[in-house]
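Undergrad: Sharing a model that was predicted from the sequence below.
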Amino acid sequence: MRDPHSPPPGRGRGPYRPRGRRFPPVPRGARRHTLLRAQLGAVTALLAVLLAACGSGSPSGSASSGGGSATKLTVPAGSVSAAQGAFQYTVSQGFFRKNGLSVTTPLSAEGQLKASFVAGSVDFDQLAGGDVLDLYAKHVGVKVIGCTATTTGYYLYAKKGTASVAALAGKNVGVPSLGGAPQVAMEAYLVSKGLKADAVKFVPLGSIPNVLTALTSGKIDSGLLSTPFNFRADKADLADLGYATGPPTPYLVNSKWAKQHPDSVTAILKSLADGAWSYQTHKDDAVTSLGKFLGLDPSKPADKATLSKSFDAYLPPVQAPVGRCSADYFTPYVKYQPASQRQSLKNLTPLIDNSYVDSLDKQGFYQKLQQTYGPLPKGTTLAQVLR
């Protein structure tokens, strides 16, 4: 379509000249030079556009030039655990790409992940419930958009010969970071056994693998482990003192980013639910993916057995495809947060945003997943997933 502000097209040969004022004829050499200069200008402009397009890769959480929604996300993995199995499968099997998202998952210490939300360098991730409460109490702009379970659990192991939880009074307990989910779970477990929440000393060690190393070397008295590290603790003949549960580990978004990119939040949840449903109904593929993440080889009998047990350990109700969250899942653990934070944690309702899951439910998205993949293991129903 012609620009309405451009002159009308020429008639016959030679350039068009408007009626009225007459212009002197343009010399042939000058005319050729003018045409060449115009062509060079057009090429230069085109190159500038192409270079700008090549250099405009969207950073984490930024808007892409196509549809105005964030497509590239950096989602650090806070632990090397079978608990990450479904998420890593969702990445490696292309479920995020299917929904227009490009996701990378570098490893990160638990404490660093929380700091990334504070700094605004991460827009979406899964974060331990205790850390979520800490961020909310400090008025960091975050929203919980989904949960895979109502609690998160850890296995408590101690030095050989430790007979009971009561024997840990005054001893040290290894955790990845202070104030994180394992510590909160342990404090709740101590209280359930008739001890005070501060009956032990918590030692931050950076990661759960580090906790196991410190425990087997005798540097700490006890520690909280996740799968598959509890299997290694069993092989080392450490004392198994039970299972401590704490708040869930929800999916979290930066509030400001989510408000600007609601379509990306929906795409994230669709990817997570689709990927987890596929993961939990295709064990062979899931075990292969999990082996790559944990550094285990399913072709080796011992590794295959570990991977199989690790997969089974995170089937529903321990983990399900992402569904709704509730403030009630977090409220019982507020008392284990620092006293200075508890007033800010009295009303957790604004922390939770189930609107995205609600919308997908109304659209029949979850029903379609069940039709595609079949029922989830252990007779898990849609109502149990959606909560």
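TA: Cool, the structure landed. Numbering: from 1, shown residues only.
Undergrad: contacts and neighbour counts: CA atoms only from here.
TA: OK.
Undergrad: got the residue ranges for the strands in this structure?
TA: For the chain, applying DSSP state E gives strands covering 72-74, 102-104, 124-126, 142-146, 152-158, 172-175, 201-204, 222-225, 239-246, 251-254.
Undergrad: could you dump the ones you listed to CSV with mean neighbour count and distance to residue 133?
TA: CSV is the format used below for those (neighbours: other C-alpha atoms under 10 Å; distance: least, C-alpha to C-alpha, whole Å):
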stretch, mean neighbour count, distance to residue 133
strand 72-74, 20, 22
strand 102-104, 18, 26
strand 124-126, 23, 13
strand 142-146, 25, 10
strand 152-158, 24, 14
strand 172-175, 25, 18
strand 201-204, 18, 19
strand 222-225, 29, 20
strand 239-246, 19, 12
strand 251-254, 24, 11
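Undergrad: out of those strands, which comes closest to residue 83?
TA: Nearest to residue 83 among the strands of the chain is strand 152-158; the distance by C-alpha to C-alpha comes to 9.7 Å.
Undergrad: Run through who's touching that closest one.
TA: Strand 152-158 has contacts (C-alpha atoms under 8 Å, 6 or more residues apart in numbering) with 181-182, 185, 215, 221-226, 230, 233, 238-249, 318.
Undergrad: Format the strands of the chain as a markdown table; extra columns: distance to residue 332.
TA: Formatted as a markdown table, those follow (distance: least, C-alpha to C-alpha, whole Å):
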| stretch | distance to residue 332 |
| --- | --- |
| strand 72-74 | 32 |
| strand 102-104 | 33 |
| strand 124-126 | 20 |
| strand 142-146 | 17 |
| strand 152-158 | 13 |
| strand 172-175 | 21 |
| strand 201-204 | 21 |
| strand 222-225 | 20 |
| strand 239-246 | 9 |
| strand 251-254 | 19 |
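Undergrad: Next up, a structure to set beside the first:
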Amino acid sequence: MRKIVSVGGWLLFALFFAVQLVGAASAPDKIRFPYSPMSWNSLPWWMAKDAGHFERNGLDVDLFYEGASSVIVQAMLAGEANFAGLAGPAVVSNVINGGDVIQIAAVVKTFTVPMFSAPAIKEVAQLKGQKVAVSRFGSISHIAALNIFQKAGVTGVTILQSGGTPESAAMLMSGAVAAAMVPPPQSLMLKEKGFRELVGVKQFREWNIPVVENGIAARRGFVEKNPSIAKRFIRAAFEGIQTIYTNKELSIKTLAKYTKVNDEKILDESYRFSVEGLSKEGFMPPEAFSALVEQLVSQKSIDEAASKKLPLTSYFDNRYVNELEKEGFFKKLWQ
């Protein structure tokens, strides 16, 4: 009798242990995800969350707006997060300084911050000798402005740091600058007040400037040890983008929820920017990073000697996107 009870007890224990293992295996991976900016650029993360794509990929993602990319990178290096929604100079700068925050996917591969000007200015050439506002030195808006002047062959422009997008718009409206880099929703306000869009997304696309304006960043040490989580996060983000392209109503609703904007014109303009700017695959062109490094060196934002010691692949890793491509994920997603 004791043997029967003993065997029965062991069977119950084994069953209980097996149930615990199954439960542990099915528990979603928890991810803290800081992001920037608070605009349509972040719609892939919002949509992946609200449409259930993260959950279906076994991820429990805590989204939170952090602000400046440089602040997010510092928080990641301090161990507060392993993934983030950002791209650009902050990624290059941290690697130059010994950090391991890299880019693992691109979601916006064109400049999308438009340049607006006073009504009297009809072409970029007229900005020679004038003042132009960007949000911050070394920001995407700053890099985009430099590319505009390079493409237009314009020199002698004084670039001023406003502190943020609303401040750039205010400087333009007050007459303190002749032009400013201003994305939605402030860009719609400028249009309604008669300011001119000198350069927009269409022109940037025609120029075909290699860039990663926004994407998924991650701690290299973490994703190398957890490649499945990295791939599932990328999958969820691009499933979110596919939902954005195919479900305008839900996209507008999601934009309104996170941006706290209820103006239909602003939301519609933001949605237009998203379908014009969001990429359908996450491959990162190496030339985007070489161009960015060159620009940061020319601005003296990073040390030239230090940059020459590092291969371009120090700043990004396409392996996770490439694996998803080989598995047919992107092809099936857009069929």
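TA: Okay, I see it. Predicted model, so just to flag it, every value in this text is computed and none were measured.
Undergrad: what's the TM between chain one and chain two?
TA: Comparison of the two superposed chains (TM-score structural alignment, normalised by the length of the second structure) gives a TM-score of 0.79, and 305 aligned residues with a C-alpha RMSD of 3.1 Å.
Undergrad: so the longest helix seen in the first structure aligns onto which residues of the second structure?
TA: Identified as the longest helix of the first structure according to DSSP state H is helix 28-54. Under TM-score structural alignment, there is no match for helix 28-54 of the first structure anywhere in the second structure.
Undergrad: Could I get the full set of helices for the stretch 101-250 of the second structure?
TA: Ranges of helices within the stretch 101-250 of the second structure are 140-152, 165-174, 186-192, 201-207, 220-225, 227-246, 248-259, based on DSSP state H, counting those that start in this stretch.
Undergrad: if we can go back for a sec, tell me which of the strands of the first structure lies nearest to residue 194 of the first structure.
TA: Taking these one by one with C-alpha to C-alpha, strand 239-246 is closest: 13.9 Å.
Undergrad: mind listing what the alignment partner in the second structure of residue 182 of the first structure touches?
TA: Aligned by TM-score structural alignment, residue 182 of the first structure pairs with residue 141 of the second structure. Residue 141 of the second structure sits next to 113, 134, 135, 181 when contact means C-alpha under 8 Å, 6+ apart.
Undergrad: ditto for residue 252 of the second structure
TA: Contact analysis of residue 252 of the second structure by C-alpha under 8 Å, 6+ apart lists 267, 268, 271.
Undergrad: Just give me the match in the first structure for residue 9 of the second structure.
TA: Matched by TM-score structural alignment, residue 9 of the second structure corresponds to no residue in the first structure.
Undergrad: Number of residues surrounding residue 9 of the second structure?
TA: 12 (other C-alpha atoms under 10 Å).
Undergrad: And it, how far from residue 3 of the second structure?
TA: Distance, residue 9 of the second structure to residue 3 of the second structure, using C-alpha to C-alpha, to the nearest Å: 10 Å.
Undergrad: what do you get for residue 40 of the second structure?
TA: Distance from residue 40 of the second structure to residue 3 of the second structure, by C-alpha to C-alpha: 67 Å.
Undergrad: Over to residue 13 of the second structure?
TA: Separation of residue 13 of the second structure from residue 3 of the second structure (C-alpha to C-alpha) stands at 15 Å.
Undergrad: Residue 153 of the first structure pairs with which position in the second structure?
TA: In the second structure, residue 153 of the first structure lines up with residue 112, judged by TM-score structural alignment.
Undergrad: swap that for residue 256 of the first structure, sorry
TA: Taking TM-score structural alignment, residue 256 of the first structure has residue 221 as its aligned residue in the second structure.
Undergrad: cool, and residue 223 of the first structure?
TA: Aligned partner of residue 223 of the first structure by TM-score structural alignment: residue 180.
Undergrad: returning to what we had before: would you turn the contacts of residue 252 of the second structure into TSV with neighbour count?
TA: Formatted as TSV, those follow (neighbours: other C-alpha atoms under 10 Å):
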residue	neighbour count
267	23
268	16
271	23
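Undergrad: Between those residues, which sits nearest residue 77 of the second structure?
TA: residue 271 (32.9 Å).
Undergrad: Looks like that closest one contacts residue 250 (just checking).
TA: No - if you go by C-alpha atoms under 8 Å, residue 271 of the second structure and residue 250 don't touch, sitting 10.6 Å apart.
Undergrad: What residues does the nearest residue to residue 255 of the first structure once chain neighbours are set aside make contact with?
TA: With C-alpha to C-alpha, 6 or more residues apart in numbering as the criterion, residue 255 of the first structure has its nearest non-adjacent residue at 4.8 Å, and that residue is residue 142. Applying C-alpha under 8 Å, 6+ apart, we find residue 142 of the first structure in contact with 135, 136, 252, 253, 254, 255, 351.
Undergrad: Residue 142 of the first structure maps to what in the second structure?
TA: Using TM-score structural alignment as the criterion, residue 142 of the first structure maps onto residue 101 of the second structure.
Undergrad: Kind regards, and thank you for your time.
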